[in-house]
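**Student:** predicted coordinates and the sequence they were generated for:
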Amino acid sequence: MSLVSCRLKDFFVFLCCILFSTTGWGQIQGSVRDTTNLPVAYANVLLLNQKDSSIVSAVMATDEGTYNITTFRPGKYIIGASLIGYKPAYSLPFSIVSSNDHRHNDPIYLEMLNHQIQEVDVVAKKPVYELKVDRMVVNVENSITSSGNTALEVLEKSPGVVVDRQNNGISLVGKSGVIVIINGKRTPLPVDAAIQMLDGMNADNVKRIELITTPPAKYDAEGDAGIINIVLKKHEDFGTNGSFNLGAGVANREKMNAGLNINHHTNKVNYYGTYNVNFNNLRQHFESYRRLMQSGVQIESDAISLRKPMILFQNIRMGFDYTISSKTTLSVLTNGYIRDWEMDAFNDVRYWEDQQFSKSSMLELTETNKWIHGMGNINLRHHFQEEEVLDFNFDYLNYYNDNPSDYIVENRDNTDLVTSSENIKVTKTTPIDLIVGSLDYSNQFNSNFKFEAGGKVTYTWFENDVGVRYLRSGNWEFDPELTNNYSLNENIMAAYASLHYKIGDQTSIVGGLRYEYLNSVLDSETEKGIVDLHYGKLFPTFYLSQKLNEKNTIQFSYSRRIDRPTFNELAPFIILMTPETFISGNENLLPAFSNILKADYQYKSAMLSFSYTDTKDAISRFQPTYSEDETKQYFVSRNFDRSKTFSVLLAFPITVTDWWKMQNNFTWVRNQLKTDYEDIFLDIRRENYRINSSHSLTVSKRVSGEVSGFYRSKSNSGLYERKPSGRLDIGMQWKLKNENSRFNLNVTDLLKTNKLKSVADQPELNIYTRWYLDFESRAIRLTFTHRFGNEAIKVRKRKTASETEQRRVN
């Protein structure tokens, strides 16, 4: 028998052992609530013998008022709950038949003691900001400024986070390459659709936001800026619940959205499903200017583009979790989306030679960009003991992108007479397939020591068929410079181990090491081995946290990270901006490697953070370059030899009155780029800062308002200098009497100041380009949201194996 067959046999036996493991580690679940049906956090919960009220087991309820008892034998019991300031309460008697029973009790209701109501008026809460050993935590549920907002709005107000709604980008303390995950799972959406999803997600469902600028070894090494983990609230009750929302808005054109979310949890199975649809009819205004010297003549072009894109996005997610035994859970998840993007545009381009008007071009564009995605995940989780867990994931993903565009170009001379016309067709199809498997083990040996280890394998295949054709003499002729068929085969193998150790109550240390090995080969029909990478790299991480006293904490960390090109950047494509200006992919793009040092200081709820990042082969998007004959200009992603970033973050809340609270964040960034750009050495140094301030106003119990805004100074993006920008948003929320329904009225970019202006001025490269982009960001939206059914459903939150791979597609 071959070695592979033996390994497969051993693995099959291992899975069978887990699947049929039903030995006794049962669960008794329930919740503790007050007389208004709100959760009672951290209540004492006792499992008592019905016969003599002796204590069998004791646990503490979670901050959501739920409990889970796993230590017991068959018998007759009652549950008792108590907390200072409340009268003790008890459940009805119940029987446990076997030690493998999975039982859920009705809620236990605690009544507050009358004589303490007036005396006790201080409630312990977590601070809005917490500094932990490897991350900064924003406790959204304790932040009044977050009530009634969306998850994206909460993310925008988080310390050091910059959300670029216009370009659908997110950066953290001055660095791009951020990975956004939800409950530890990256959302499988294109970037703009993911931002739309966060913009439609109710912040009341967000428990906390974790800003992990130096992620530990268990996470993939991808993402040089770090990870933003949005943790949603989870509950522990059984039953059925759901919610739906309907929204409409207007800017220059209409906007509509709707969503449905349903969960159903029984003793053994949890079913869930969501469907969301978003329609956005936009009107956009772009301007671009280009100047260069060509054969001793100064050539200038000035283009105005009026665009009419329409976006219809539909996403569906379904799955179930099946409790095989009290130790083992099997989960199946399917997810898919269809994103239809259609646009008509009219471009007016004018040309000058030595400041004399020479000609003009009119360009009419019709473009379609359709993405179809499907994903399946199988997850098996087994508890050897309560704190010893093994997780197995297997994912299959498929993406298909169809992106055709048609251009009609009409050229005129300086007297406005038509001199020529041209028809251009561009086609691009890109199917992508991924298979991902991972195995993760963790064991909390005691309260001071935890060990984690695991491995992951990823296989990726994609093809990218690009064609550019011109209609000449009645025949369509391919442009050989821009037409080709590319194929990529890539696999990544990874393994990691990490140790968490606490030295007393004041000091915590985390150390980890991750190893990743990459094989990546990109070929075309005309050239083999365009990319031929084979390498293995180590990615160490180290954290030290020291609590000085109850109010002061300091922390130091180091990590090494990688920023791999997205598949779209590696897959060449062509978008015509003008007859001489193109946006294109870059098959020669290399991964970037970063070393990151970080120091943090926390005083109560105020945060001060310092970060230094040194990056080799930094990836910079949308950078200008010319064709060899200088007749065409391309904007592509490219590597810069070295990038160094130093940042300082200061975040602090202010309570002005009981009805007016504010949160203020200040970020300062200094960036230096050194690179050989078209055989010219560049050393670009720039500084920038960003100020965020949000004000929460409580009008009454059901009516609240918010005013928030930001100002961003001029900053850099590769060769470009971005001009200052800012935005002011206002919103009102009205909750109905039953608290399950509410209306939100919001105005974004009230003063219409959030427009992107950028300039690339590099005389030694013969480059001068400036852009003005108005994405129609100001809009008025009215949204109605209603929750129905049991509001506390146990929904298992878990990761899949393919989170990083989904980001690279997106």
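**Tutor:** Everything's here; your move.
**Student:** switch to C-alpha atoms for all contacts and neighbour counts from now on
**Tutor:** OK.
**Student:** contacting residues for the closest residue in space to residue 423 that isn't next to it in sequence?
**Tutor:** Of all residues not flanking residue 423 in the chain, residue 408 sits nearest, at 4.7 Å (C-alpha to C-alpha, 6 or more residues apart in numbering). Contact partners of residue 408, counting by C-alpha atoms under 8 Å, 6 or more residues apart in numbering, are 363-365, 421-424.
**Student:** narrow those to those in strands?
**Tutor:** 363-365, 421-424 (DSSP state E).
**Student:** redo those residues as CSV? Include neighbour count.
**Tutor:** Below are those laid out as CSV (neighbours: other C-alpha atoms under 10 Å):
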residue, neighbour count
363, 23
364, 18
365, 19
421, 14
422, 14
423, 16
424, 20
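**Student:** and the two most separated of those residues?
**Tutor:** By the measure C-alpha to C-alpha, 365 and 421 form the most distant pair in those, at 13.8 Å.
**Student:** ranges for the helices of the chain?
**Tutor:** Remark: helices assigned in the chain by DSSP state H are 3-19, 114-117, 151-156, 191-200, 567-570, 803-809.
**Student:** which of those sits most buried?
**Tutor:** helix 151-156 (a mean of 22; mean count of other C-alpha atoms under 10 Å).
**Student:** what's the burial count for residue 332?
**Tutor:** 17 (other C-alpha atoms under 10 Å).
**Student:** which residues touch the residue lying closest to it once chain neighbours are set aside?
**Tutor:** Leaving out its chain neighbours, the residue that sits closest to residue 332 by C-alpha to C-alpha, 6+ apart is residue 378, at 4.8 Å. Applying C-alpha under 8 Å, 6+ apart, we find residue 378 in contact with 330-333, 393-395.
**Student:** mind redoing it with 10 Å?
**Tutor:** Residues in contact with residue 378, defined by C-alpha atoms under 10 Å, 6 or more residues apart in numbering, are 319, 330-334, 392-396, 437, 800-801.
**Student:** separation between residue 679 and residue 765?
**Tutor:** Residue 679 sits 9 Å away from residue 765, taking C-alpha to C-alpha, to the nearest Å as the criterion.
**Student:** got a list of what residue 309 touches?
**Tutor:** Here residue 309 is in contact with 280-284, 341-345, 366-368 (C-alpha under 10 Å, 6+ apart).
**Student:** which of the residues in stretch 570-590 are buried?
**Tutor:** Buried positions in stretch 570-590, judged by neighbour count with 16 or more other C-alpha atoms under 10 Å: 570-579, 581-590.
**Student:** just the residues you listed: which are in strands?
**Tutor:** Applying DSSP E to the buried residues of stretch 570-590, the entries found in strands are 574-578, 581-584.
**Student:** residue 373 reaches residue 340, doesn't it?
**Tutor:** No - between residue 373 and residue 340 there is no contact under C-alpha atoms under 10 Å: 11.9 Å.
**Student:** next up, a second structure to put side by side with the first:
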Amino acid sequence: MKTFCALLILLSVAYSSFGQITGKVANRQQEPVPFANVVLYHTQDSSIVSGTATDEKGMFSIPEVSAGRFYLKVSSIGYTSLQSASFEITALNQHLEIFQLILSEENTALNEVVIAAKKEMLQHTSLGKVINVQSSLITKGSNALQVLERLPGVITDRRNNQLSLNGQSGVTVMLNGRRLQLSMEELMGLLENTVADNIEKIELITSPTAGYDADGGAGIINIVLKKSEGEGTTVNVSATAGYGYREKALGSLSLSQGFDKATLFASYSFLHEVGRSGYMGGGTSNRGFLPSPSRAIFSGISRKFVRAHTITLAAEYRLTSKTTLGGDIMYARNNTHNLADNAVTWEFTNGDYLGFSALSDGFQKRNNLVSSLYVKNKLSEQSQLNFDLSYIRYTSDSPALISSNYFDRQGNPMIPQNPIFTAGNRGESLSNILAGVLAIDYSLELNNKVSAGFGVKGSLAENRNDSKIERKLEESWEIDPRSQSAVYSQEKIAAIYAQWKYVLHPKSTIQAGLRYEYWQREVNLYDKPFTMAKLFPTVTYTFTPSDKATLSINYNRRISRPAYTDLISNLFYNDPTFVFSGNPLLKPTLTDVLKADYTTRGLTLGLSLQHEVHPILRYQITTNQTKDIGISSPQNLDYQKSINLFVSYPLSVTKWWKIWASSTTSLRNYKVSYSLKPAEKTFVFQNLNLSQNIVLPKNFEVELSGWYNFPFFEGTNHIKGFGVLNAGIAKKLPRNRGTFQLSLPDVLRSFGVHTHISGMTPIVFNISTVAHWRDESAFYQVVKLTYSRSFGKSTAHTLKRSDNEEKDRIK
């Protein structure tokens, strides 16, 4: 600690021998211009000395300027570039403050919208990473879930409907900064319906401040949809045709209209897709309700027929120079037909044999509505008050019919004597989720060194699930007594927070926040509600020794609450001896993280220590009290401790070849007690992510991206390494007539997950099974061709909202 303090003192002394230039950039309406480029030049030879960008308030600072005569050049998209008068830095005048640099709006009317600059695909912030998905060729023709699969550190498990970030479970997903209070299965369905063409960027927030919900132990994934950004009218169209197992089609149309005081945005997308996935495997077990120990060989092939419609509307209006009113709404409708062929054969040690095959014919109709209304009030130059009201509604109807057949070793039909082997099952699950959230945030800049933010938030969510499962006995149907029905759950969360930022030195700042959350969940099947009240602190220290390097140290505490479907869900069958269900004894996960990040010249190094109490893993195998069936349900680990190293580096091989590489390495230790005996495991988790962009002559562009997870452990299971390589090529037509993009996801056809159930420790019934699940792209080469084009006029717009303003509004 003494060494570190001495280093800070030495840096402060060294800093005092240099000059500093600060100032503000604004437009003619006296509004700040965020993220404008400010470059310092020597007057004598016009050589570049240094440069920076304005923050969300239009402020900039250029430190470590030696004595001499200089001038500034300021530029920003949509504005005419500005060159300042020359000025001088001397020993007596080391700190120069430029009151305001005014940029003039550039009125440019185009027959077609031409994108002059392309954002870097991966950008680092103090909160985490920002991925500009529109900079990727692979985005075209994809949905939000497929885009998430390609992001550095994100793992999507569509077999088990799970998301993890940097190898850690407990991820909160937000849409435009609002938490989606859905179960993971319902969330995966919504992401599959969200067309990637409508996504502006995705934020991976691994160091959230106290202003964010405390939910999400591994962090937050925030999906930001496109909105209108300028005056005039722009129209974007996109059409995708593809084929894999069978046909795929996607179309989207968006309209942006900007006025002097208002912006409007509307989009519509349609998705039609027929996909196929499957699994196969085998293993041994000793289930007491079967004649004797057995060896089973099983398989399942699922065919999914999807039709989805999504409509997005957004508007913003400036009531006065200080008050802005806005709102947005997204409605998604999905109809899915699932056909699954499941088969199992049992070879018993007593010589018996039983074969089973079943056709599962299921339908699902989903309707999702996510909406918000907000007001931003700029009370003064130093303070702002925001109100945000959001409403979410989700409905789902999922009827299913399972027809079962049994046969002997010779393939002859038979009727098993054990009553657990039914002739079929049928059921229906009706779900209805309503959630309302009200948030009030107040920000205040006390002086040029101290700023603060305060807020309160309340949410109320209701979940209704009316489900039943019937089993066929001979020619009649009866209710399965193990199934749940008429489940009602209500969840209340109240939160209050305070967040402070203090500039210790021109090169260092500290942010500290404290969030208090009260959580209550009531379920009609239980007498007492579950309640929890916790404090969630967060502290971040940032040191910037130069404009090319930043060191950040952060501590935060988070919680991962189980979804209501994790606690109680309708049963469904994989085979007559095995069901999927919820776990009413599931506990929330509390996570403490201490991390340090260092960024210099694009290189990012991150080191973190993480401790989780009762982390949640889904689809773990246990049994009921009577031990007459196998149950796959969510379970808590006792704990998990990890040391994590993250490395990311953008490499420009040439002007036309860029590479983005990242790696996550984690040393983990965890304990599991829901197995036959408590067991501990220590292992190394390793993930690699690579993306490269190659610009070729004649307006061709190529992208290769991929990721690989080395072997790792998950609860009682061991998972082999797996990865994917994607490819895309684009051709921009002359005279801005649009772009053709060819996408080849999983070109090596490798997307398969190989799991050894009980590969870490023995589990119930001494099950030892190896299963291999493969996505559609592992069976067939998927090819997608997209044509996109933009039309209209675009000028700079006065209603500019920075990323930080958006975050302040949506917390």
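**Tutor:** That came through fine. Everything numeric here is computed off the predicted structure, so don't read it as measured data.
**Student:** how alike are these chains, TM-score-wise?
**Tutor:** The TM-score (TM-score structural alignment, normalised by the length of structure 1) is 0.80; 711 aligned residues with a C-alpha RMSD of 3.7 Å.
**Student:** before we move on, back to that, out of residue 373 and residue 340 of structure 1, which sits in the more crowded spot?
**Tutor:** residue 373 (20 against 17).
**Student:** can you tell me what residue 302 of structure 1 aligns to in structure 2?
**Tutor:** The alignment partner of residue 302 of structure 1 in structure 2, by TM-score structural alignment, is residue 297.
**Student:** follow-up on the earlier one: got any residues that touch both of residue 365 and residue 421 of structure 1?
**Tutor:** 408-409.
**Student:** hang on, the earlier thing: of the contacts of residue 309 of structure 1, which pair is most distant in space?
**Tutor:** Checking the contacts of residue 309 of structure 1 with C-alpha to C-alpha, the most distant pair is 280 and 366, at 17.5 Å.
**Student:** so stretch 650-666 of structure 2 matches what in structure 1?
**Tutor:** Alignment of stretch 650-666 of structure 2 against structure 1: residues 653-669, by TM-score structural alignment.
**Student:** list the buried ones in that stretch?
**Tutor:** 653, 660-669.
**Student:** now do stretch 519-528 of structure 2
**Tutor:** For stretch 519-528 of structure 2, the neighbour count (16+ other C-alpha under 10 Å) marks 519, 521-523 as buried.
**Student:** what lines up with the residue nearest to residue 423 of structure 1 in structure 2?
**Tutor:** Correspondence of residue 408 of structure 1 to structure 2, assessed by TM-score structural alignment: residue 403.
**Student:** if I pick the spatially closest residue to residue 479 of structure 2 that is not a sequence neighbour, what's in contact with it?
**Tutor:** Excluding the flanking residues, the one nearest residue 479 of structure 2 by C-alpha to C-alpha, 6+ apart is residue 470, at 4.3 Å. By C-alpha under 10 Å, 6+ apart, the residues touching residue 470 of structure 2 are 401, 424-428, 476-481, 483.
**Student:** ok, these vs residue 602 of structure 2, which is closest?
**Tutor:** Using C-alpha to C-alpha, residue 428 is the member of the contacts of residue 470 of structure 2 that sits closest to residue 602 of structure 2, with 52.5 Å.
**Student:** excluding chain neighbours, what is closest to that closest one?
**Tutor:** Nearest residue to residue 428 of structure 2 in three dimensions, chain neighbours excluded: residue 399, at 4.0 Å (C-alpha to C-alpha, 6+ apart).
**Student:** I figured the one you found hits residue 361, correct?
**Tutor:** Yes - the criterion here is C-alpha under 10 Å, and residue 399 of structure 2 meets it with residue 361 at 8.6 Å.
**Student:** now do the shared contacts for these two.
**Tutor:** By C-alpha under 10 Å, 6+ apart, the residues touching both residue 399 of structure 2 and residue 361 are residue 426.
**Student:** from the chain's centroid, how far away is stretch 79-87 of structure 2?
**Tutor:** Here stretch 79-87 of structure 2 is found 40 Å from its chain centre; the criterion is C-alpha atoms, centre = their mean, to the nearest Å.
**Student:** any idea how far the aligned residue in structure 1 for residue 220 of structure 2 lies from residue 171 of structure 1?
**Tutor:** Residue pairing (TM-score structural alignment): residue 220 of structure 2 is matched to residue 227 of structure 1. As for residue 227 of structure 1, its distance to residue 171 of structure 1 is 10 Å (criterion: C-alpha to C-alpha).
**Student:** and what of residue 316 of structure 1?
**Tutor:** 28 Å.
**Student:** ok, residue 359 of structure 1 next?
**Tutor:** Applying C-alpha to C-alpha, the value for residue 359 of structure 1 to residue 171 of structure 1 is 41 Å.
**Student:** ok, the match of residue 302 of structure 1 - contacts?
**Tutor:** With C-alpha under 10 Å, 6+ apart, residue 297 of structure 2 has these contacts: 280-284, 343-347, 355, 769-771.
**Student:** circling back to that earlier point, roughly how far is the match of stretch 650-666 of structure 2 from the heart of the chain?
**Tutor:** The answer for stretch 653-669 of structure 1 is 25 Å, by C-alpha atoms, centre = their mean.
**Student:** just the terminal-to-terminal distance for it.
**Tutor:** Stretch 653-669 of structure 1: ends 21 Å apart by C-alpha to C-alpha.
**Student:** hmm, who's touching the helix ranked longest in structure 2?
**Tutor:** Counting residues, the longest helix found in structure 2 (DSSP H) is helix 2-15. Residues outside helix 2-15 of structure 2 that contact it (C-alpha under 10 Å, 6+ apart) are 1, 63-65, 505-508, 543, 545.
**Student:** what's the closest of those residues to residue 779 of structure 2?
**Tutor:** Nearest member of those to residue 779 of structure 2, counting by C-alpha to C-alpha, is residue 543, at 50.1 Å.
**Student:** what is the equivalent residue in structure 1 for the closest one?
**Tutor:** In structure 1, residue 543 of structure 2 lands on residue 546 (TM-score structural alignment).
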